[in-house]
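S.K.: sequence plus the predicted model coming up.
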Amino acid sequence: MSRAVALRLGAFAGALALAFGAAFAIGTNVDPIAAAAPEKPAGGMSEMGGGHGEGHSESGGQLPGLAVSDAGYTLAPETTFFTANSKTVLRFQIKGPDGKPVTGYTPTHEKELHLIVVRRDLSGFHHLHPTRDAGGTWSIPFSFTAGGTWRLYADFQPAGHAEPLTLGTDVNVSGLYIPVPLNDPASSYSVHAYDVTLAGTPVAGKESELTFKVSSGGKPVTDLQPYLGAFGHLVSLRSGDLAYLHNHPTQHAEVGMKGGPEIKFGTTFPTAGTYRLFLDFQHAGAVHTAEFTVDVGTDGKTIVPPTALPTETKPHSHEEGAEHK
């Protein structure tokens, strides 16, 4: 090897060393949990509308439910390994910025904390309300209905914190795993003795109004009962990464009031894509869940017209735990 070639190779190696050194220095200063803050939409519009769960984040602007930690708070399950169809107890804590379990909460939708459990293929949806002991541990009896990876969401507002938070984490369930494909987009769903239709023109990045209409036996249901301070409770999950949207209906409801047949929500889908919507409503003392698959674009297409009513084939639960200790 000539002296000139050796000098050139030496200089090249030195440059590579400097480049890798700089990359390492940058990489070690990046928070592995918080995402980079995205640019704010034009006009000051938040990424998610409709009230609770409007894309709140103090650790980089990621959408709700995508991170196990946000704003200094962390969702900490007691275990992340379970067996399908086995009775167990879900236990977890919310760790605060000081690393200790949180024991003070501001109720939202009449509860200190809402726990959403769903398999990653968006089957097996459960909306639960666990109980908290004096030490800050939440618990509720639960049985996972099938093997696979399941997502847990904790939706809550710490006392003294300005905004609600939604944290998410995965747990592993051993057992038979058979993927359940999403239903095709439709504007009608049948659950138990109820038919629910959905109308609206959702547009990605813009506030949209969604209207659900509940009927039974071909007649409108006009005596819906309040559930969590409203006549309906809507959870929407984006297919793929399972980003979480938790929206408010436009009408507040209190004990003794009657509602229906329409339940309206104002919501903003953050991006174009496929979403799974879970509507909880209460009638005759029982809570029911209607599910919809919605394709959201950028051109404001109307939700597909009613077709044959898909019927409920997956389990739902709305379990309540014992009173707080």
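M.R.: Received it, and whenever you're ready, just let me know what you need.
S.K.: from here on, contacts and neighbour counts on C-alpha atoms
M.R.: Fine.
S.K.: can you list the residue ranges for strands in the stretch 201-325 of the chain?
M.R.: 207-216, 219-220, 233-238, 244-247, 262-268, 273-283, 286-296 (DSSP state E, counting those that start in this stretch).
S.K.: out of those, which one sits most buried?
M.R.: strand 244-247 (a mean of 24; mean count of other CA atoms under 10 Å).
S.K.: check the offset of that strand from the chain's centre.
M.R.: How far strand 244-247 lies from its chain's middle: 6 Å, per CA atoms, centre = their mean, to the nearest Å.
S.K.: packing partners of it?
M.R.: strand 233-238, strand 262-268 (3 or more CA pairs under 8 Å, 6 or more residues apart in numbering; DSSP states H and E).
S.K.: kindly reformat the strands of the stretch 201-325 of the chain as TSV containing distance to Pro97.
M.R.: Below are the strands of the stretch 201-325 of the chain laid out as TSV (distance: least, CA to CA, whole Å):
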stretch	distance to Pro97
strand 207-216	33
strand 219-220	49
strand 233-238	27
strand 244-247	23
strand 262-268	30
strand 273-283	32
strand 286-296	35
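S.K.: mind checking which of those is nearest Ser86?
M.R.: Evaluated over these, closeness to Ser86 peaks at strand 286-296, with 23.6 Å, by CA to CA.
S.K.: TSV for the helices and strands packed on strand 244-247, including distance to Glu78?
M.R.: Formatted as TSV, the helices and strands packed on strand 244-247 follow (distance: least, CA to CA, whole Å):
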stretch	distance to Glu78
strand 233-238	25
strand 262-268	34
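S.K.: and of those strands, who's closest to Ser139?
M.R.: Using CA to CA, the nearest of the helices and strands packed on strand 244-247 to Ser139 is strand 233-238, at 21.5 Å.
S.K.: output the contacting helices and strands for that closest one.
M.R.: Packed against strand 233-238, as judged by 3+ CA pairs under 8 Å, 6+ apart, are the following elements: strand 244-247, strand 273-283.
S.K.: so what's the gap between that strand and the chain middle?
M.R.: For strand 233-238 - counting by CA atoms, centre = their mean - the centre lies 6 Å from the chain centre.
S.K.: same question, stretch 176-188
M.R.: For stretch 176-188, the distance to the chain centre is 18 Å (CA atoms, centre = their mean).
S.K.: second structure follows, compare the two:
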Amino acid sequence: MLDTRKFRTEQLRAPVPLVALLAGLVALFGFGINFGEAVIGRTATAPHDHGRNGIGEDDDHGKAPGGLAIASRGYLLRPRTTRFTAGEFENFRFTVYSSNGRPVTDFAERGDQRMDFFVVRRDITGYQHLYPVMDADGTWTVPLELAEPGSYRAFAEFLPGTATTPVTLGVDLEAPGLVEDGPISKVSTIAELDGYTVVWTGDLVAGSVSRIGMHVMRDELPVTDLDPILGSAGHLVILREGDLAHLNVRPVAGPRQDTAIDFEADVPTAGYYRMFLEFQHHGQLQTVEFTALAR
């Protein structure tokens, strides 16, 4: 007699190749979702919605270091080119896109600028702070010279729309040629340049908000009449050695105390950091550098 139960069971079984095909499609679909989220970020509604660009922002993001990725918090930095000839000026052009695929043109001003752009070589030499100009279509342009061959990192920091904390994106630039790495910097608290002496005080404490004081002196006297830069008496950039993570640094609000330019910095980890302080006096812009150790 024919065993109909066995026959029915075998009919319900899907062929092995079909099962494998379905499993592969599910895995591929999952990879596509994860890849999209990694590049552009999630587009689902976030706790805070800031309107016209369709971007949500989590306040905790402002405390994490930036510049480690080309895309973050729903924004994407897209350069026109990343290859330069060492020692030659070329126009560097880039656009910031939102998660809806459109160029961002709504940037809040900080000081008198809407885009904070700076470049440094991977060995933390050749620091440049530049001010690009935006076209009507959202394309930013800035003349850029990579003086020496090597790999560089470009940072774009901006405050989109009605966001309350800046977004910092980063992209690698290349200037082919024979690379000579700069010397390993030592921990320093004093810098001298063009008759100015700058001393920084405070401590970088890993996992905390650290307070930093910058004291600018000339002829052994405090300089108290500095010109404003981006709405403050000075501009401070802090990068972590190794991966060039850009720390969230902000000037302390209120009048200056003890002639110091005070800043607060979110220090994520222990390690060595490079600090670049810019100040302007009687129309002359100066940039001094320090190396600090966070414990």
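M.R.: Ah, there it is. Fair warning: this is a prediction, and the values are worked out from it, not measured in the lab.
S.K.: can you tell me how far the aligned residue in the first structure for Glu88 of the second structure sits from Phe144 of the first structure?
M.R.: Per TM-score structural alignment, the equivalent position to Glu88 of the second structure in the first structure is Ser86. Ser86 of the first structure sits 7 Å away from Phe144 of the first structure, going by CA to CA, to the nearest Å.
S.K.: of those two, which one has the most company?
M.R.: Phe144 (21 against 12; other CA atoms under 10 Å).
S.K.: who's in contact with Val102 of the first structure?
M.R.: Gln93, Ile94, Lys95, Gly96, Gly136, Pro158 (CA atoms under 8 Å, 6 or more residues apart in numbering).
S.K.: how many neighbours does the third one have?
M.R.: Right, the one you point to is Lys95 of the first structure. Lys95 of the first structure: 19 surrounding residues under other CA under 10 Å.
S.K.: just to check, it is in contact with Tyr73?
M.R.: Yes. Lys95 of the first structure is within contact range of Tyr73, at 5.5 Å (criterion: CA atoms under 8 Å).
S.K.: that older thread, tell me the most packed of the contacts of Val102 of the first structure, by neighbour count.
M.R.: Ile94 (23 neighbours).
S.K.: if I look at that residue, how far off is Leu234 of the first structure?
M.R.: Taking CA to CA, one finds Ile94 of the first structure at 23 Å from Leu234 of the first structure.
S.K.: contacts only, for Glu146 of the first structure.
M.R.: Rather than Glu, residue 146 of the first structure is Ala. Residues near Ala146 of the first structure by CA under 8 Å, 6+ apart: Ala84, Asn85, Val173, Ser174, Gly175, Leu176, Tyr177.
S.K.: count the neighbours of the equivalent of the third one over in the second structure for me.
M.R.: Yep, that's Val173 of the first structure we're talking about. In the second structure, the residue paired with Val173 of the first structure is Ala175, using TM-score structural alignment. Ala175 of the second structure: 22 surrounding residues under other CA under 10 Å.
S.K.: test my guess that Ala175 of the second structure contacts Phe89.
M.R.: No. With contacts counted by CA under 8 Å, Ala175 of the second structure stays clear of Phe89, the gap being 11.7 Å.
S.K.: just give me the match in the second structure for Ser188 of the first structure.
M.R.: Under the alignment (TM-score structural alignment), Ser188 of the first structure maps onto Ile190.
S.K.: leaving out the residues flanking it, which one is nearest to its match?
M.R.: Val199 (4.6 Å; CA to CA, 6 or more residues apart in numbering).
S.K.: picking up where we left off before, for the helices and strands packed on strand 233-238 of the first structure, give me TSV that also has distance to Glu291 of the first structure.
M.R.: As requested, these are exported to TSV (distance: least, CA to CA, whole Å):
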stretch	distance to Glu291 of the first structure
strand 244-247	14
strand 273-283	5
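S.K.: what's the closest of those to Val214 of the first structure?
M.R.: The closest of those to Val214 of the first structure is strand 273-283. By CA to CA, the value is 9.1 Å.
S.K.: before we move on, back to that, overlap of the contact sets of Ala175 and Phe89 of the second structure?
M.R.: Leu146.
S.K.: just checking, Phe269 of the first structure touches Glu209?
M.R.: No. With contact defined as CA under 8 Å, Phe269 of the first structure does not count as touching Glu209 (10.8 Å).
S.K.: anything in contact with each of the two?
M.R.: With CA under 8 Å, 6+ apart as the test, Phe269 of the first structure and Glu209 both reach Pro202.
S.K.: which residues touch the most centrally placed residue in the first structure?
M.R.: In the first structure, the residue lying closest to the centroid (CA atoms, centre = their mean) is Tyr244, at 3.0 Å. Neighbouring residues of Tyr244 of the first structure by CA under 8 Å, 6+ apart: Gly53, Leu63, Pro64, Gly65, Leu66, Thr166, Val235, Ser236, Leu237, Arg238.
S.K.: repeat the analysis, applying 10 Å as the threshold.
M.R.: Shown in contact with Tyr244 of the first structure (CA atoms under 10 Å, 6 or more residues apart in numbering): 48, 53-55, 63-66, 153, 155, 166-168, 235-238, 275.
S.K.: which position in the second structure pairs with Gly229 of the first structure?
M.R.: Using TM-score structural alignment, Gly229 of the first structure lines up with Gly231 in the second structure.
S.K.: residues contacting its match?
M.R.: Glu109, Arg110, Gly111, Asp112, Gln113, Pro251.
S.K.: among those residues, name the buried ones.
M.R.: Buried members of those, counted by 16 or more other CA atoms under 10 Å: Arg110, Gln113, Pro251.
S.K.: contact partners for Asp193 of the second structure?
M.R.: Not quite, residue 193 of the second structure is Leu, not Asp. Arg218, Gln286, Thr287, Val288, Glu289.
S.K.: quick one: those residues as TSV, columns for distance to Gly126 of the second structure too.
M.R.: Output for the contacts of Leu193 of the second structure, formatted as TSV (distance: CA to CA, whole Å):
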residue	distance to Gly126 of the second structure
Arg218	25
Gln286	14
Thr287	11
Val288	12
Glu289	11
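S.K.: helix or strand: which one has Asp195 of the first structure?
M.R.: Asp195 of the first structure is part of strand 194-200 when elements are defined by DSSP states H and E.
S.K.: quick one on the thing from earlier: looking at the contacts of Ala146 of the first structure, which is nearest Ala162 of the first structure?
M.R.: Val173 (35.1 Å).
S.K.: can you pull the contacts of that closest one?
M.R.: Per CA under 10 Å, 6+ apart, neighbours of Val173 of the first structure: 80-85, 119, 144-150.
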